[in-house]
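[1] Here is my input; please provide its structure:
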Amino acid sequence: MKAVVDGTVIAEAPKEDLIAIEGNWYFPPSSVRSELLSESDTPYTCPWKGECQYFDVTVDGTSLHDRAWSYPNPYATAFDRVGKDFSNYVAFWKEVEVTE
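    Here you go, the predicted structure:
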């Protein structure tokens, strides 16, 4: 699967390596082009996953605010709910298209 903005691949991994959570695909950290992400100051804590880290996605000089996020240190109980450790896996939305 791929996460793409305007033809630029931001993340790519086999579907079996991704984790589906609440309708979003989370990519393994090693599959993400981290040089295209920069940490955002947007605060959010999910009631069951824990503290979220948002990222701005920058492609060809255009920055898309908070279009990616991950959970660096999810609550331990979230692992049971999801079925595996999803620490630092990255999900995308809006202009970032996730396709097979």
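
[2] From here on, just use CA atoms for contacts and neighbour counts.
    OK.

[3] How far off centre is stretch 22-36?
    For stretch 22-36, the gap between its own C-alpha mean and the chain's C-alpha mean amounts to 4 Å (Cα atoms, centre = their mean, to the nearest Å).

[4] Let's see this one next, to set against the first:
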Amino acid sequence: MRATVGGTVIAEAPESELVRIEGNWYFPPSAITPGALTESPTPYTCPWKGAAQYWDVVTPDGTTKDGAWSYPEIKPSAVERVGTDFAGYVAFSPGVTVAEG
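    This is a model prediction of the structure:
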């Protein structure tokens, strides 16, 4: 699977390494292109996953504000609910295309 913005690859990994949650593909941290994400101050807390970290997606064409998010420290009940530990995995907002690559 590949996450892209305007043809620039932001993340890439085999589907078997991704986690699907609520219709979103979460990429492992190792799949993220170095320099593609910068921390955003946008706050959000999911009632069942925990506190989110939003990221701005940076490409040569510009920045997609809050184009990605992750959960650095997830609630133990979230691991049970999803069936795997997805702490630090990154999902993408509309504006970032996620498709088979």
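
[5] any chance you could map the strands in structure 2?
    2-5, 8-12, 19-21, 24-26, 37-39, 45-46, 50-51, 53-59, 62-70, 90-92, 97-99 (DSSP state E).

[6] tell me the most buried of those strands?
    strand 90-92 (a mean of 25; mean count of other Cα atoms under 10 Å).

[7] can you tell me the mean distance of that one from structure 1 after alignment?
    With mean Cα distance after the TM-score superposition for structure 1, strand 90-92 of structure 2 departs from structure 1 by a mean of 0.3 Å once superposed.

[8] So which elements touch that strand?
    strand 24-26, strand 62-70 (3 or more Cα pairs under 8 Å, 6 or more residues apart in numbering; DSSP states H and E).

[9] export those to CSV and tack on distance to Ala3 of structure 2?
    CSV is the format used below for those (distance: least, Cα to Cα, whole Å):
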stretch, distance to Ala3 of structure 2
strand 24-26, 9
strand 62-70, 10
